[in-house]
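Colleague: What would the 3D arrangement of this be:
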Amino acid sequence: MFKKLVAVEPLNLIPSAERALFDYAQEVVMYDNMPESADEMAKRIGDADAVLISYTSRLGKEALEHCPNVKYIGMCCSLYTPESANVDILYANSRGITVLGVRDYGDEGVVEYVVSELVRCLHGFGTKNNGTLREPWDGIPREITGIKAGIVGLGKSGGMVADALKFFGAEISYFARSEKEEAKQKGYRFLPLKQLLKESEVIVTCLNRNTVLMHEEEFAEMGDRKILFNTGLSPAWDEEPFAKWIDKDNVVYCDTLIALGNDKFLKHPNVNCMGVSVGRTRQAFDRLSEKVLANIEAFMKSQQN
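Modeller: Next up is the predicted model:
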């Protein structure tokens, strides 16, 4: 059992999971707002030996070096690589601190979002951000059937998006670090990034946080008359070439501002940003809660061996 467990910000756990935290520590402290600085983060952690954090704040060396008792950091959010994490995992590990995160808890909502917004775009349903009525993408309502869709990053969520679009009849291509046999068996084409951007009408980027693959050359190769979705927790592009590209005959969809990158784009007529994380569903919170508690159990078991 931990001596003191601190949740440094809201965790998005279901009530029963929050109550369960008290079974794992002699003292539990939970904050209902985000720390505004590294100093405040360090003060909140104090002498705690366990820390829980969501995706909205950063826990770096500058805070951790003032918290000598920490043994465990539970990320109540996705953890794919140390580079994309909002915790300085390399520093934590150098201190002997165990950092555990979760994966694959909000992907279903992402898939539904992409399908929903693509249908609205192709059919002309609803209104734009500036309040004007949409027009069908091609001037006449159109199905997903036969559309060329390129998936950039074929991890769990990218694979689920690809499968969903294929179900509706899209032709799927993808770019990843390497060709995937399972995707090949499904008939998905593995393409170099620039070729995928050029040949696809719909591009969906499903990348880890802070992964930028679309630079000026990529936007030039992609050209115009394209529909771009970014489902990550940060922009998949450099801002300057993106700004030039979105001024042309293109459209982009992001669920949150952190995926879009700059609030100056929010009122752009070719930008569609909902301002709500599409992975924040009731079912996602259930899955997240189960995995956060399972990670704590796994850590405690490892300490007993």
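
Colleague: going forward, measure contacts between C-alpha atoms and count neighbours the same way
Modeller: Noted.

Colleague: for the longest helix along the chain, packing partners?
Modeller: Secondary structure of the chain per DSSP state H: the longest helix is helix 282-304. Applying 3 or more Cα pairs under 8 Å, 6 or more residues apart in numbering; DSSP states H and E, one finds that helix 282-304 contacts helix 15-20, strand 72-78, strand 98-102.

Colleague: Repeat the analysis, applying 6 Å as the threshold.
Modeller: Here helix 282-304 touches no other helix or strand, going by 3 or more Cα pairs under 6 Å, 6 or more residues apart in numbering; DSSP states H and E.

Colleague: Mind listing what's buried along it?
Modeller: 284-293, 295-296, 299 (16 or more other Cα atoms under 10 Å).

Colleague: where along this protein do the helices fall?
Modeller: Remark: helices assigned in the chain by DSSP H are 15-20, 38-45, 61-64, 89-94, 107-123, 156-167, 181-185, 193-199, 216-222, 239-246, 257-260, 282-304.

Colleague: wait, which of those helices is closest to residue 71?
Modeller: Among these, the nearest to residue 71 by Cα to Cα is helix 89-94 (8.9 Å).

Colleague: who touches stretch 60-68?
Modeller: Stretch 60-68 has contacts (Cα atoms under 6 Å, 6 or more residues apart in numbering) with 38, 42, 46, 87, 88.

Colleague: Could you do stretch 133-151 as well?
Modeller: Residues contacting stretch 133-151 (Cα under 6 Å, 6+ apart): 121-124, 126-128, 168-174, 200-204.

Colleague: Are any of those buried, and if so which?
Modeller: Neighbour counting with 16+ other Cα under 10 Å marks 121-124, 128, 170-174, 200-204 as buried within those.

Colleague: of those residues, closest to residue 266?
Modeller: Checking those against residue 266 by Cα to Cα gives residue 128 as the nearest, at 11.0 Å.

Colleague: Leaving out the residues flanking it, which one is nearest to residue 201?
Modeller: Excluding the flanking residues, the one nearest residue 201 by Cα to Cα, 6 or more residues apart in numbering is residue 226, at 5.1 Å.

Colleague: how much space between that neighbour and residue 199?
Modeller: With distances taken as Cα to Cα, to the nearest Å, residue 226 is found 10 Å from residue 199.

Colleague: Ok, residue 133 next?
Modeller: Here the criterion is Cα to Cα. By it, residue 133 lies 29 Å from residue 199.

Colleague: To check against the first, give me the structure of this:
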Amino acid sequence: MFRVLICDKVSEKCVAKLRAAGFQLDFVYKPSIEDLSKIIGRYDAVIVRSSTRITREVIDRASRLKVIARAGAGLDNIDISYAVSRGIAVLNAPEALSIAVAEHVFALLLTIFRNICLANNSMKRGEWIKHALLGRELFGKTIGIIGLGRIGVEVAKRAKAFGMNVIAYIRRPKKIVEELNISATFSLEELLRNSDIITLHIPLTPQTRHMIGEREIALMKDGVVIINTSRGAVIDGKALLKGLKSGKVLAAGIDVWVNEPPKETWELELVKHPRVIATPHIGSMTREAQDRVGEIIAQKIIDYFKINIDK
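Modeller: Next up is the predicted model:
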């Protein structure tokens, strides 16, 4: 019987599927690297989300580990190259989250463009400030999508439904551009100069860290709106805060942070900024998405052991 350690909360469908397939499951939520290192040697597979880090130190103690499974998309909390060098498979389920994250992008945008938070809070205070809440439409605006993967594609589909103009930044030709009937560019600068709204959908890598900084913000239109539901560090947060203070950036919708929860002084200032809509990394937090990700990652684990181990 294969043993699986679950380090972050997953859906009951994930748990039930693995148990039905004969896996023995143990649950140790959000262990420290030190604590995880002490127990990881007992397991054939480990499931994590974003809270638990699988470092070189942990992998060195994982004497029988075959699979590291990320119940989600991002893999920046896992030392992938070292795991692979040790013959450990790294699995994730990005296909499960695309719709939820894309919908959250528009939740943030509509909250910004229609002053939803201000309207709600004023009503609860017993105020009627209708004429102070003049908003703007998404229709006709140009949205620049940095990263046209699964989530970027879902954002583009919804943007088209709102009657928006879509520009996507891509690094190589993609057939989906023609299928979606959108514009695409190989130049990040072109996207930055021509977008009313910029939304990021890229993984965090050494190449994408601070992809948007002071220089890139300076290239943007005055009054640009920035949305980040990818990873906190793809934007230089201090540069974003500076852009908000100067008025260059009209508003920002941020769901992801360098530290989760935010703890640095500049992060807390960004959270509290009156033109920032801040959410605690909930882009993928829908019942439907969590059920999908649980079932998908469970099936990938089952398939891996069936194909590679049960021979």
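
Colleague: where does the TM-score land?
Modeller: Once superposed, the chains reach a TM-score of 0.86 (TM-score structural alignment, normalised by the length of the first structure), with 295 aligned residues with a Cα RMSD of 2.8 Å.

Colleague: center of the second structure - which residue?
Modeller: Residue closest to the average C-alpha location in the second structure (Cα atoms, centre = their mean): residue 230, at 3.5 Å.

Colleague: Once you drop chain neighbours, what's closest to that residue?
Modeller: The shortest distance from residue 230 of the second structure to any non-neighbouring residue, by Cα to Cα, 6+ apart, is to residue 201 (5.2 Å).

Colleague: Aligned counterpart of that neighbour in the first structure, please.
Modeller: Under the alignment by TM-score structural alignment, residue 201 of the second structure pairs with residue 206 in the first structure.

Colleague: Contacts only, for its match.
Modeller: So residue 206 of the first structure contacts 152, 153, 158, 231, 232 (Cα under 6 Å, 6+ apart).

Colleague: Residue 177 is in contact with the second one, correct?
Modeller: Going back to what we said before, that points to residue 153 of the first structure. No: counting by Cα atoms under 6 Å, residue 153 of the first structure sits too far from residue 177 to count as a contact (8.0 Å).

Colleague: what's near enough to touch the residue nearest to residue 84 of the first structure when sequence neighbours are not counted?
Modeller: Using Cα to Cα, 6+ apart and skipping the chain neighbours, the partner closest in space to residue 84 of the first structure is residue 209 (4.8 Å). Shown in contact with residue 209 of the first structure (Cα under 6 Å, 6+ apart): 84, 233, 234.

Colleague: Scan the contacts of residue 206 of the first structure and report the most crowded one.
Modeller: Most neighbours among those, by other Cα atoms under 10 Å: residue 231, with 29 neighbours.

Colleague: Distance check, residue 104 of the second structure against residue 61 of the second structure.
Modeller: For residue 104 of the second structure, the distance to residue 61 of the second structure - Cα to Cα - is 38 Å.

Colleague: More neighbours: those two, which one.
Modeller: Set side by side, residue 104 of the second structure and residue 61 show more neighbours around residue 104, with 22 against 16, by other Cα under 10 Å.

Colleague: So what does the more buried one match up with in the first structure?
Modeller: Counting by TM-score structural alignment, residue 104 of the second structure lines up with residue 113 in the first structure.

Colleague: same question, residue 14 of the second structure
Modeller: Residue 14 of the second structure maps onto residue 17 in the first structure, by TM-score structural alignment.

Colleague: go on, residue 300 of the second structure?
Modeller: Using TM-score structural alignment, residue 300 of the second structure lines up with residue 295 in the first structure.

Colleague: State the number of residues packed around the closest residue to its match other than its chain neighbours.
Modeller: Closest residue in space to residue 295 of the first structure, ignoring its immediate chain neighbours: residue 100 at 6.5 Å, by Cα to Cα, 6+ apart. Neighbour count of residue 100 of the first structure, defined by other Cα under 10 Å: 21.

Colleague: any idea what residue 100 of the first structure aligns with in the second structure?
Modeller: Taking TM-score structural alignment for the superposition, residue 100 of the first structure sits opposite residue 91 in the second structure.

Colleague: Now render the helices of the first structure as a markdown table, adding distance to residue 145 of the first structure.
Modeller: Output for the helices of the first structure, formatted as a markdown table (distance: least, Cα to Cα, whole Å):
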| stretch | distance to residue 145 of the first structure |
| --- | --- |
| helix 15-20 | 42 |
| helix 38-45 | 50 |
| helix 61-64 | 50 |
| helix 89-94 | 43 |
| helix 107-123 | 11 |
| helix 156-167 | 8 |
| helix 181-185 | 19 |
| helix 193-199 | 16 |
| helix 216-222 | 21 |
| helix 239-246 | 25 |
| helix 257-260 | 27 |
| helix 282-304 | 29 |
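
Colleague: Mind checking those for the one nearest to residue 78 of the first structure?
Modeller: Judged by Cα to Cα, the one of those that comes nearest to residue 78 of the first structure is helix 282-304, at 9.3 Å.

Colleague: How far does the closest one sit from its chain's centre?
Modeller: Distance of helix 282-304 of the first structure from the chain centroid (Cα atoms, centre = their mean, to the nearest Å) equals 20 Å.

Colleague: Tell me which residues touch residue 221 of the first structure, please.
Modeller: Contacts of residue 221 of the first structure by Cα under 6 Å, 6+ apart are residue 198.

Colleague: now for it: what does it line up with in the second structure?
Modeller: Applying TM-score structural alignment, one finds that residue 221 of the first structure aligns to residue 219 in the second structure.

Colleague: Could you count how many residues lie near the equivalent of residue 59 of the second structure over in the first structure?
Modeller: Residue pairing (TM-score structural alignment): residue 59 of the second structure is matched to residue 64 of the first structure. By the criterion of other Cα under 10 Å, residue 64 of the first structure has 22 neighbours.

Colleague: Emit the PyMOL select command for whichever of the contacts of residue 209 of the first structure are buried.
Modeller: A single PyMOL command selects the buried members of the contacts of residue 209 of the first structure (16+ other Cα under 10 Å):
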select buried, resi 84+233+234
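
Colleague: Burial check on residue 1 of the second structure, number of neighbours?
Modeller: If you count neighbours by other Cα under 10 Å, residue 1 of the second structure ends up with 8.

Colleague: no, scratch that, I was asking about residue 161 of the second structure
Modeller: For residue 161 of the second structure, the count of nearby residues is 10 (other Cα under 10 Å).

Colleague: so what corresponds to it in the first structure?
Modeller: Residue pairing (TM-score structural alignment): residue 161 of the second structure is matched to residue 167 of the first structure.

Colleague: could you list every residue that touches that match?
Modeller: By Cα under 6 Å, 6+ apart, residue 167 of the first structure has no neighbours at all.

Colleague: Would you check how far apart it and residue 146 of the first structure are?
Modeller: 11 Å.

Colleague: Over to residue 290 of the first structure?
Modeller: Remark: distance between residue 290 of the first structure and residue 146 of the first structure (Cα to Cα) = 39 Å.
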